[in-house]
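S.K.: let me see the structure of the following:
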Amino acid sequence: MIPWLAVQQLLDSALPIGGFSHSFGLETAVQEGRIRNMLELEKYLGTMILQSWSTADAMVVKAVYETADGQDWKRLWHVERLVHLQRIGSETRSGVEKMGRRLLQLAVVIHPAIDWSPLQKAHESGECLATHPLVHGFICLRLGLSLEQAVQGYLYTCIVTGTGSALRLLSVGQTECQALITRLSPVIGQGWEIARELRPEDAYGNVPVSELYAARHETLYSRLFMS
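M.R.: Modelled structure (predicted):
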């Protein structure tokens, strides 16, 4: 498949990996009145890019690129768990694992010529969790993308997931969400600049309120999303 088209497929919001079922705490923020409009959503997603997704999740993507060629799998699985265990909400941890597993299953089917065995065997043996950022990074590497493209692509998918949730949680339309994605594109570039300077083992998250939203989600009286 043409590489750049394969990437478009990977970043498509319609990719059937279950992202539409998860808000990762955004539903809690809306129900509690913390996010009421597109301006507040933009600030929230921008903060997540710069202080969570680029400093934590992107480190797993980066670890793939730093370890896969040398097959330093032990280090890669360590970084994945280091990042994953920082997620406080059990629903969030479960959601990131489910999306990753589904993405891996999909990749095996649509790209059968690529060798996925290192990831498949490690997941089957329990060495890795096959979380979403890990599988995303692995796919991008196998498709020949640069690390910069892989990280920026992952940050983009996070934004798309967030705006997709907003469509069902706020009184907003498709056009407003697409405009928001465009406005946040420069922030993705800033997120990459942050990720570029960090070591994967230095991964951290600095948006505690999002973790609280995620943890409180399971106690909401009514819920549209699984997380």
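S.K.: please count neighbours and contacts with C-alpha atoms only from this point.
M.R.: Noted.
S.K.: show residues contacting the helix or strand residue 166 falls within.
M.R.: Residue 166 belongs to helix 147-169 when assigned by DSSP states H and E. Here helix 147-169 makes contact (CA atoms under 8 Å, 6 or more residues apart in numbering) with 11, 13, 19-20, 22-23, 26-27, 30, 45, 49, 53-54, 58, 61-62, 65, 133, 136-137, 140-141, 172-174, 177, 180-181, 185, 188-189, 191-192, 196.
S.K.: what about those residues, which are in strands?
M.R.: Of the contacts of helix 147-169, none are assigned to strands by DSSP state E.
S.K.: buried ones among those?
M.R.: Neighbour-count burial (16 or more other CA atoms under 10 Å) is assigned, among the contacts of helix 147-169, to 11, 13, 19-20, 22-23, 26-27, 30, 45, 49, 53-54, 58, 61-62, 65, 133, 136-137, 140-141, 177, 180-181, 185, 188-189, 191-192, 196.
S.K.: here is the second sequence; please produce its structure so I can put it next to the first one:
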Amino acid sequence: MLNYALLLDPSLPVGGFTRFNGLEKLSRNGHLNSLQDLEHYMLDDLYPQFTTVDGMAIKSLYVAIQQNDSWRIALIDKMLHTQRPSWQHVKEFRLSGQRLLKLAKALYPWLEFDQLESILIQYNAIGTLATVHTWINFLLGNDVEQTVHGYLSAAVSFCVEDAFKLLNPPYEEKNPLMERMTSELLSAWKKLNQPEPTASQRRFLHRHWSSSYITLPLYMSHNNQLDEPRLFPSSSLFKRLPASP
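M.R.: Predicted structure coming up:
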């Protein structure tokens, strides 16, 4: 899905995977001159963000969607946006998520996306690519690990593609590099994801729940903001398929 989203507009930075990751700036400053430089940058700077921020956000989003907790979904989405290096790309972030959502509606017209769009409007959230990607995969019945793995693999793919445009190395080196870097990123995720994932998600949200960029809803008191999910009446996230003629 993420790769298809890139095809919708190749000039658009998708999900923060391209120039949001600083590859162009590194190249201009003379710090990205080889594939070895790229590997060091990805391992030291990008992978910690992809795992501890994006990966854990997707896990927390799964819990929030299962609990039908609109406020928490918006909170995670806004946190993902504010983790990026600059506020000047708000429009591009929003467009990237909208393009993925548009693609998903065309590919899966029987799935329900109105609820996600309502949440984004209600809380003035961005709709980052990670949020939209998670919502789509949840509706498709994919488990959280499949969703995280797909997101991380796409992140590596976009970064390597971007770097090859800047460095222009031999083309035959692309796939082996992509496979190696993907394997290393998934290994890093596996190590992070081992101990007490629930506690990790709780710490992840605790750093951001009181920030001023989203209003705390009335149902959450000071003492239960992370431990007591909002109770919504159950509702289907799937549209009914039209009857066969």
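S.K.: residue in the second structure matching residue 131 of the first structure?
M.R.: Aligning on TM-score structural alignment places residue 131 of the first structure opposite residue 128 in the second structure.
S.K.: isn't its match right up against residue 91?
M.R.: No: in this structure residue 128 of the second structure lies outside contact range of residue 91 using CA atoms under 8 Å: 10.8 Å.
S.K.: which residue, other than its chain neighbours, is closest to residue 55 of the second structure?
M.R.: residue 148 (5.9 Å; CA to CA, 6 or more residues apart in numbering).
S.K.: look up how far residue 175 of the first structure lies from the counterpart of the one you found in the first structure.
M.R.: Matched to the first structure by TM-score structural alignment, residue 148 of the second structure sits across from residue 151. From residue 151 of the first structure across to residue 175 of the first structure, the span is 25 Å (CA to CA, to the nearest Å).
S.K.: ok, the two, which is more surrounded?
M.R.: Neighbour count, other CA atoms under 10 Å: between residue 151 of the first structure and residue 175, residue 151 has more, with 30 against 9.
S.K.: before we move on, the earlier item: buried residues in the helix holding residue 166 of the first structure, which are they?
M.R.: Applying 16+ other CA under 10 Å to helix 147-169 of the first structure flags 147-166, 169 as buried.
S.K.: ok, stretch 4-11 of the first structure next?
M.R.: Applying 16+ other CA under 10 Å to stretch 4-11 of the first structure flags 7, 10, 11 as buried.
S.K.: quick one: which of these sit in helices?
M.R.: 7, 10, 11 (DSSP state H).
S.K.: tally of neighbours for the alignment partner in the first structure of residue 106 of the second structure?
M.R.: For residue 106 of the second structure, the aligned position in the first structure is occupied by residue 109, per TM-score structural alignment. Neighbourhood size, residue 109 of the first structure [other CA under 10 Å]: 11.
S.K.: next one: residue 187 of the second structure
M.R.: For residue 187 of the second structure, using other CA under 10 Å, the count is 12.
S.K.: residue ranges of the helices in the second structure, please?
M.R.: Going by DSSP H, the second structure shows helices at 2-8, 23-28, 35-41, 47-49, 56-66, 70-82, 90-107, 114-122, 129-140, 144-167, 174-192, 197-206.
S.K.: mean shift of the shortest one relative to the first structure?
M.R.: Compared with the first structure after fitting, helix 47-49 of the second structure deviates on average by 1.5 Å (mean CA distance after the TM-score superposition for the first structure).
S.K.: for that helix, give me every contacting residue.
M.R.: 185, 188.
S.K.: again, only this time at 7 Å
M.R.: For helix 47-49 of the second structure, the external contacting residues (CA atoms under 7 Å, 6 or more residues apart in numbering) are residue 185.
S.K.: list the buried residues of it.
M.R.: Buried, per 16+ other CA under 10 Å, within helix 47-49 of the second structure: 47, 48.
S.K.: what's the answer for the last one, then?
M.R.: Within helix 197-206 of the second structure, the residues that qualify as buried by neighbour count (16+ other CA under 10 Å) are 200, 201, 204, 205.
S.K.: show me what the third one aligns to in the first structure.
M.R.: For residue 204 of the second structure, the aligned position in the first structure is occupied by residue 202, per TM-score structural alignment.
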